[in-house]
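> got a structure for you, letters missing:
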């Protein structure tokens, strides 16, 4: 967990409110987050080429993960959901001990979730490019998918 603590400092984060936030302000923030997500869902990845058939092998899971093929939201919330599930399993099986009453432990677990989500996103992006799902501009596509996933992870985990 010491290594995770050092990496978690590098992750972008939204600051937690130190007081009660009025409902109308929460709705404003939710609307802004949704707007950014929707815009990213329509921004195509630069350098992506698709076969003429246009078959999408993951079409059945796209609505569950809020992802859109060929856009910045190619992964949607998949890495965040996977990271949350893995950390919950590790906590429930007592492989890592977290006291939810201690703020330091909660913050460390949030950081671990972010690091894991970003790592999963980077692995998925590399796998997509290596398996040929997107055209020849591999590093640029990985960078785009990784950046969008960092944005989603920062917004969803705090």
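Nice, I can see it. The structure presented is a predicted model; accordingly, all values stated were derived computationally and were not measured. Numbering: from 1, shown residues only.
> C-alpha only now, for contacts and for neighbours.
Noted.
> from residue 91, how far off is residue 31?
32 Å (Cα to Cα, to the nearest Å).
> of those two, which one has the most company?
Legend: neighbour count by other Cα atoms under 10 Å for residue 31 and residue 91, higher for residue 91 (15 against 12).
> for the more buried one, pull up the helix or strand it's in.
helix 78-92 (DSSP states H and E).
> now that helix: buried residues?
Under the neighbour-count criterion of 16 or more other Cα atoms under 10 Å, helix 78-92 has 78-84, 87 buried.
> nearest to residue 60, of those?
Within those, proximity to residue 60 (Cα to Cα) peaks at residue 78, which comes in at 13.6 Å.
> was I right to think the closest one contacts residue 65?
Yes: using Cα atoms under 8 Å, residue 78 is in contact with residue 65, at 5.4 Å.
> longest helix in this protein, by residue count?
As assigned by DSSP state H, the longest helix anywhere in the chain is helix 103-130.
> mind listing what's buried in that one?
108-122, 124-126, 128-129.
> now swap in stretch 147-158 and tell me
147-150, 152-154, 157.
> so which of those sit within strands?
Of those, none are assigned to strands by DSSP state E.
> residue 82 is in contact with residue 117, isn't it?
Yes: Residue 82 is within contact range of residue 117, at 7.2 Å (criterion: Cα under 8 Å).
> got the residue ranges for the helices in the protein?
2-8, 23-42, 59-65, 78-92, 103-130, 138-156.
> okay, pairing it with this:
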């Protein structure tokens, strides 16, 4: 019973972390024109925008491999802490002095977010034994990114930001 309760707590933390990651990711992506205008004092060459998009996508690909390696070496508990820590480090992006530092901070956040989602299945497998319950939890994990994106979409619609 204690392990099951502990498992649900860890799942809640992971789920909320991934929803938060999605909110940050979608908000940052939807505000890219305003962000680049702020850093570059005007429009940016499309090549620069594409370079940033592809570099972040590349970071997301390697994050899955990195997440698996860290999980095997540290175990589930410590690996989750590393993933959540990297995800939280994405918060420093708003204080970055230039666009490239901002982009690197977003890549770190992407790696942390992807590590968190990779760790959800081992946590479910370790602490939850009922197959029907596992299915429900995995379904909730699958929609977590979409829930975060939906929250941001509603906020951006209801609270338009003036730049």
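Structure received. Because the structure is a prediction, the values reported are computed rather than measured.
> TM-score of the superposition?
Put the two chains on top of each other and the TM-score (TM-score structural alignment, normalised by the length of the first structure) is 0.32; 77 aligned residues with a Cα RMSD of 4.4 Å.
> thinking again about what came up before, could you check the angle helix 138-156 makes with the helix holding residue 91 of the first structure?
In terms of direction (axes from the mean of the first three to the mean of the last three Cα atoms, to 10 degrees), helix 78-92 of the first structure departs from helix 138-156 by 60 degrees.
> other SSEs contacting helix 78-92 of the first structure?
Counting contacts by 3 or more Cα pairs under 8 Å, 6 or more residues apart in numbering; DSSP states H and E, helix 78-92 of the first structure packs against helix 103-130, helix 138-156.
> what's the closest of those to residue 27 of the first structure?
helix 138-156 (14.7 Å).
> tilt between the closest one and helix 23-42?
On the basis of the same axes, to 10 degrees, helix 138-156 of the first structure is oriented at 170 degrees to helix 23-42.
> which helices and strands does helix 138-156 of the first structure pack with?
By 3+ Cα pairs under 8 Å, 6+ apart, helix 138-156 of the first structure packs against helix 78-92, helix 103-130.
> as JSON lines, those helices with distance to residue 4 of the first structure would be great.
What follows is those, written out as JSON lines (distance: least, Cα to Cα, whole Å):
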{"stretch": "helix 78-92", "distance to residue 4 of the first structure": "13"}
{"stretch": "helix 103-130", "distance to residue 4 of the first structure": "6"}
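> quick one: closest of the ones you listed to residue 60 of the first structure.
Judging these by Cα to Cα, what sits closest to residue 60 of the first structure is helix 78-92, at 13.6 Å.
> quick one, the closest one and helix 103-130 angle?
Going by the same axes, to 10 degrees, helix 78-92 of the first structure makes 130 degrees with helix 103-130.
> what comes up buried for the strand or helix carrying residue 82 of the second structure?
Using DSSP H and E, residue 82 of the second structure falls within helix 76-89. Buried positions in helix 76-89 of the second structure, judged by neighbour count with 16+ other Cα under 10 Å: 76, 79-80, 82-88.
> just how off-centre is the helix or strand following that helix within its chain?
Scanning forward in sequence from helix 76-89 of the second structure by DSSP H and E, the next helix or strand is helix 99-127. Here helix 99-127 of the second structure is found 5 Å from its chain centre; the criterion is Cα atoms, centre = their mean, to the nearest Å.
> and the following helix or strand past helix 99-127 of the second structure, what other elements does it pack with?
Proceeding N to C from helix 99-127 of the second structure, the next assigned helix or strand is helix 131-158, under DSSP H and E. Contacts defined by 3+ Cα pairs under 8 Å, 6+ apart place helix 131-158 of the second structure against helix 2-30, helix 99-127.
> in the first one, which residues are buried?
Right, the one you point to is helix 2-30 of the second structure. Taking 16+ other Cα under 10 Å as the criterion, helix 2-30 of the second structure shows 7-8, 10-11, 14-27 as buried.
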